[in-house]
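>>> fold the following for me, if possible:
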Amino acid sequence: MKKERIDLPKVEGHHCFACGTENPKGLNLSFYRSGDAICTDVVLDRHYVGWENMAHGGIISTLFDEVMSWTILYLKRLFFVTRKMEVRYMRPVLIGVPLTVKGTITDDSQSPRIMAKAEMLDKEGRILAK
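Prediction:
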């Protein structure tokens, strides 16, 4: 059974590289809720290449940081900063293909210190990085 998609309101008028509407060089991400996850769909273009036809690892990290931020901000209504993040790159992330980045909360027992995780999936649902 497919989970219902609930689009989240976009914050207008700021320059955030990841989600800002006023940054012409940014990713201009939009987010939606699917079950207990906050997600964004993205197709990275050649401006975000690292090697050959693969996305730069820093862009993947940016996507993870942003989706986890939106996950905590939206689901817990808390503003915070990232304390620590670890990324495991599992498969090449190719430029020009549809990707879904999904964030979920893994531990909120020590609020306001909250743990989250992110995954990047291709259109077949394979995990490319986490």
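>>> C-alpha only now, for contacts and for neighbours.
Will do.
>>> can you pull the contacts of the residue positioned nearest the centre of the chain?
By Cα atoms, centre = their mean, the chain has its centre lying nearest to residue 67, at 3.2 Å. By Cα atoms under 8 Å, 6 or more residues apart in numbering, residue 67 lies in contact with 31, 38, 39, 40, 101, 102, 103, 118.
>>> in a helix, it, correct?
Yes - counting by DSSP: H, G, I helix; E, B strand; the rest coil, residue 67 falls inside a helix.
>>> count the residues that sit near residue 116.
18 (other Cα atoms under 10 Å).
>>> second chain to compare with the first, below:
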Amino acid sequence: MWQGFEGVVHGGIIAGLLDDAMWHALYHEHDLVTMTAQLTVRYRRPVPIDTLLNIYGTVNQFNRRIVHTKAWIESFGETLVTAEGVFMPPKEPPHD
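So this is what the prediction gives:
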């Protein structure tokens, strides 16, 4: 399990999920490979283990040099965690 405190998902795992949600929203909407430049996470409520979670990511402001995104995690209609991210393309193209 990815548990922090008993019965609660570790905050680092939550941050990673939100980061991925924002990256995927950006990639699928604009077909642009980027890297996280800044990530801010607000933990509103503990995220319980073994419960249904919905994770959302959106692009708020886009240009080819810097992109602002948001993401959040909900469980049964309640927002548990929110995040804002800034993404930038790498200076060199990624290698396959």
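>>> to which residue of the second structure is the residue nearest to the centre of the first structure aligned?
Matched to the second structure by TM-score structural alignment, residue 67 of the first structure sits across from residue 21.
>>> can you show me the helices along the second structure?
Using DSSP state H, the helices of the second structure run over 11-30.
>>> just the strands in it please.
Ranges of strands in the second structure, per DSSP state E, are 35-43, 54-62, 67-75, 78-88.
>>> which one of these lies closest to residue 17 of the second structure?
strand 54-62 (7.8 Å; Cα to Cα).
>>> by contact count, what packs against the closest one?
helix 11-30, strand 67-75 (3 or more Cα pairs under 8 Å, 6 or more residues apart in numbering; DSSP states H and E).
>>> correct me, but residue 45 of the second structure touches residue 80?
Yes - Residue 45 of the second structure is within contact range of residue 80, at 4.8 Å (criterion: Cα atoms under 8 Å).
>>> returning to that earlier point: out of the contacts of residue 67 of the first structure, the closest to residue 111 of the first structure would be?
Of the contacts of residue 67 of the first structure, the one sitting nearest to residue 111 of the first structure (Cα to Cα) turns out to be residue 103, at 17.5 Å.
>>> who's in contact with the aligned partner of residue 98 of the first structure in the second structure?
Residue 98 of the first structure maps onto residue 52 of the second structure when the alignment is built from TM-score structural alignment. By Cα under 8 Å, 6+ apart, the residues touching residue 52 of the second structure are 75, 76.
>>> so residue 38 of the second structure makes contact with residue 86?
Yes - counting by Cα under 8 Å, residue 38 of the second structure does reach residue 86; the two are 5.0 Å apart.
>>> more neighbours, those two?
Using other Cα under 10 Å as the criterion, residue 38 of the second structure and residue 86 rank with residue 86 on top: 21 against 12.
>>> and the gap between the closest residue to residue 46 of the second structure other than its chain neighbours and residue 88 of the second structure?
Closest residue to residue 46 of the second structure apart from its sequence neighbours, by Cα to Cα, 6 or more residues apart in numbering: residue 8 at 6.2 Å. In this view, residue 8 of the second structure and residue 88 of the second structure are 32 Å apart by Cα to Cα, to the nearest Å.
>>> about what we covered before: pipe the helices and strands packed on strand 54-62 of the second structure into JSON lines and attach distance to residue 1 of the second structure per row.
Listed next are these as JSON lines, based on distance: least, Cα to Cα, whole Å:
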{"stretch": "helix 11-30", "distance to residue 1 of the second structure": "11"}
{"stretch": "strand 67-75", "distance to residue 1 of the second structure": "18"}
